[in-house]
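Asks: With the sequence up front, the predicted model follows.
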Amino acid sequence: MTDTLARTPLHALHLELGAKMVPFAGYDMPVQYPEGVMAEHLHARTKAGLFDVSHMGQLAIRAKSGVTRDAALALETLVPADIAALGAGRQRYALLMNDAGGIRDDLMVANMGDWLLVVVNAACKDADAAHIESSLADTCTVERLDDRALLALQGPASEVALATLAPAVSAMRFMDVIATEVAGVPCIVSRSGYTGEDGFEIGMPAERADHVARAILALPDVRPIGLGARDSLRLEAGLCLYGSDIDTTTTPVEAALEWSMQKSRKAGGAREGGYPGADVVLGQLANGAPRRRVGLRAEGRAPVRGGAALFADAQGARQIGVVTSGAFGPTVGAPVAMGYVDTALAQPGTSVFAELRGRFVPMQVAAMPFVTPGFKR
């Protein structure tokens, strides 16, 4: 099976470090290293962890006019975020939409001055690239950056560690993006990540990824982290996993992602709507949605996993939602989950019950994130 899986440029390094490899989004990826998921999770929360995220897709979008604002306005026909107002050297989270108001993918968009850098999810990258290429063909060129690797350095010690190899990162704030050298290699660095901690994502030529990764791993307080801890870290941070917590059947309002739509793209804004499914999304912004993504806390220490049905009572008489992600939260010291419930039951403190192996486990709707974010504003 591994023979049919793609490999990132750091595959040999993962094996050298003793990683346990698993299939993920068509790639052979490290799920954990010898220390284990729990230790890796806590290390990223307290010091700094290095993740290989080279399986993600990277795209360069350029306006045929040569004007970056034209590329931004073109991309706004596909996403409900304000890309035109994104200044050079800044990055923004955005949602790629379908005609039903559902989410085709979630992505990051950075203004690199004369072009836009878009990072998309691994499982969606080919479909995303084809969709964006065909949709923007008249106004933009879309280049697939398949020769690039991507690393994420996450945790409170990330700045001090990375600044020894790239001093310019110390001046960055959350969602800044710069071009700089890391260990002598030209890189694109954003101050962002998927853990709720301060940290950086570092893009570089694929052939230099091993050099950069080894230089970062040689720094004090930095250890390699696998997909297992990446999942528990993002869940504690209340961050969605595409394909689990959001998908083509989920609207931004249902997913509690209204914050990703700036005022200019909402009702009365300068560029209201104009993207696929805008009528559905604007209607839900005005009138509410039938269901809502919420945080969930269970009693005891047994996690309630994704797929568990949620009920309004302990007899299971009326299903009111479903768990989409669930795991033990090492930082929280208890199970954490997220899922969808009827909007009327979405207030924190509301009691619900999850079906777990034939019994009904009490849970409470909880505010997210489950941990305090460590972003450098």
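Replies: Great, that's in hand. Numbers count the residues shown, from 1 in each chain.
Asks: contacts, neighbours, all on C-alpha from now
Replies: Fine.
Asks: ok, which stretches of the stretch 201-350 of the chain are strands?
Replies: In the stretch 201-350 of the chain, the strands defined using DSSP state E, counting those that start in this stretch lie at 222-224, 291-298, 309-311, 319-329, 334-342.
Asks: Next one for the comparison:
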Amino acid sequence: MLVRDESPLKRTPLHALHVARGGKMVPFAGYEMPVQYPAGVLKEHLHTRSAAGLFDVSHMGQLALQAKSGKFEDAALALERLVPQDIVAVPPGRQRYAQFTKDDGGILDDLMVANFGDHLFLVVNAACKTEDEAHLRAHLSETCVIDSLSQRALIALQGPKAESALAKLCAGVSAMRFMDSGPRQVAGFDCFVSRSGYTGEDGFEISVPAEHAEALVTALLDNADVLPIGLGARDSLRLEAGLCLYGHDIDTTTTPVEGALEWSVQKSRRAGGARAGGFPGAEKILSQFEKGASRRRVGLRAQGRAPVREGAPLFVDSASSEAIGKVTSGGFGPSLNTPLAMGYLPTALAENGTQVFAEVRGQRLPLQVAAMPFVPNTYKR
């Protein structure tokens, strides 16, 4: 018997502000979130690329991880039991992209990990945050204290004018470089600020106590360069940037190597490294580093004008009956005025320039494997 989930959608601390500014609210990861504002997805996307866009990402999970010994290295080594990244080597005031992996090498979630001196600050995906916290508690509670920072909001300010907009409210922010992270005062509020984001643009993510979120966002939106941006443009921006969406481009059935995320696993954790292995799925993942994987995530550019959406099967030619892969993300790239997609193909067909075909409504549409990001990133390194 099917039991319908009647649980009400949660709301972020910025819900009233979204409604007041004409946000079109939709269900997303258990929350009521703005998919767009009156300007529309296309204009919001292009505004972020040319000026600054403000995103509410308060549905994401925020966690603090501290070793009971009080030593950063003990917390870092503990987390390394669950991720294939080198956490010990993250300097104070810096952050690193990571993945929680399974015993078979699949990805449970991807996350950001920052070194805040005496503890780690983690940001995890909204749809996985309950499971992620349980995963941390199940494996690390003996040696670490895990705090859910549920009373904090999280906003992202992205685009070429993000720095100038934030600098008006946060002293010293212009000196930050890509992946710098730490406590900062923003508009008089105690925040955590990282120079990072999910658009391929230079920008920042700002964690702020929930009770101050609306005041901070209002102060940022008072700047004419800054517009509120919804989930629709957030998705098209990250697609142009070639960034994975968990549950779509990577999931429990994909390894970091299959997902083209080798760059995120430092040499110290690979075979022969100082702290090689020791994480779930290490045997399979390290074997794929050495011998390669049978499939790979690739960028795909349409050779026509029709968008190719998630789930479309991929074929080696226009007549074959057996699919060789599938599209995991797809849509229109406003910056390039062309359809873009990502998907999985056999590694032998993953070279840039290879032609494949997607089946859309009974038709085979030609696609070409293309380098990612589709739009060059503008991170301030």
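Replies: On my side now, so go ahead. Nothing here was measured: the structure is a model prediction, and the numbers come from that model.
Asks: still on that earlier bit, to residue 44 of the first structure, which of the strands of the stretch 201-350 of the first structure lies closest?
Replies: Closest approach to residue 44 of the first structure among those is made by strand 222-224 (8.2 Å; Cα to Cα).
Asks: tell me what that closest one is packed against?
Replies: Where contact means 3 or more Cα pairs under 8 Å, 6 or more residues apart in numbering; DSSP states H and E, strand 222-224 of the first structure is packed against helix 37-46, strand 48-52, helix 209-217.
Asks: switch to 6 Å and redo it
Replies: strand 48-52 (3 or more Cα pairs under 6 Å, 6 or more residues apart in numbering; DSSP states H and E).
Asks: where exactly do the helices run in the first structure?
Replies: With helices called from DSSP state H, the first structure shows them at 11-16, 37-46, 68-75, 125-135, 158-163, 209-217, 227-236, 278-287.
Asks: The second structure: matching residues for stretch 170-185 of the first structure?
Replies: Per TM-score structural alignment, the counterpart of stretch 170-185 of the first structure in the second structure is residues 174-189.
Asks: Can you get me the start-to-end distance on that stretch?
Replies: Using Cα to Cα, to the nearest Å, the end-to-end distance of stretch 174-189 of the second structure comes to 18 Å.
Asks: Spatially central residue in the first structure, please.
Replies: Geometric centre of the first structure, nearest residue: residue 194, 5.2 Å, by Cα atoms, centre = their mean.
Asks: what does that residue align to in the second structure?
Replies: Matched to the second structure by TM-score structural alignment, residue 194 of the first structure sits across from residue 198.
Asks: Return the residues in contact with that match.
Replies: By Cα atoms under 6 Å, 6 or more residues apart in numbering, residue 198 of the second structure lies in contact with residue 238.
Asks: excluding its backbone neighbours, what's nearest the aligned partner of residue 66 of the first structure in the second structure?
Replies: Under the alignment by TM-score structural alignment, residue 66 of the first structure pairs with residue 70 in the second structure. Residue nearest to residue 70 of the second structure in three dimensions, not counting chain neighbours: residue 118, with 6.4 Å by Cα to Cα, 6 or more residues apart in numbering.
Asks: burial measure for the aligned residue in the first structure for the one you found, as a count.
Replies: For residue 118 of the second structure, the aligned residue in the first structure is residue 114 (criterion: TM-score structural alignment). Using other Cα atoms under 10 Å, residue 114 of the first structure is surrounded by 14 other residues.
Asks: What of residue 142 of the second structure?
Replies: Using other Cα under 10 Å, residue 142 of the second structure is surrounded by 11 other residues.
Asks: for residue 82 of the second structure, same thing?
Replies: As a burial measure, residue 82 of the second structure scores 22 neighbours (other Cα under 10 Å).
Asks: quick one: what's aligned to it in the first structure?
Replies: Counting by TM-score structural alignment, residue 82 of the second structure lines up with residue 78 in the first structure.
Asks: ditto for residue 15 of the second structure
Replies: Alignment note (TM-score structural alignment): residue 15 of the second structure maps to residue 11 of the first structure.
Asks: ok, and what's touching stretch 310-320 of the second structure?
Replies: Stretch 310-320 of the second structure has contacts (Cα under 6 Å, 6+ apart) with 323-330, 356-359, 364.
Asks: Apply 7 Å and report the result again.
Replies: 322-330, 356-360, 364 (Cα atoms under 7 Å, 6 or more residues apart in numbering).
Asks: ok, those residues vs residue 102 of the second structure, which is closest?
Replies: Nearest to residue 102 of the second structure out of those is residue 328 (Cα to Cα; 20.6 Å).
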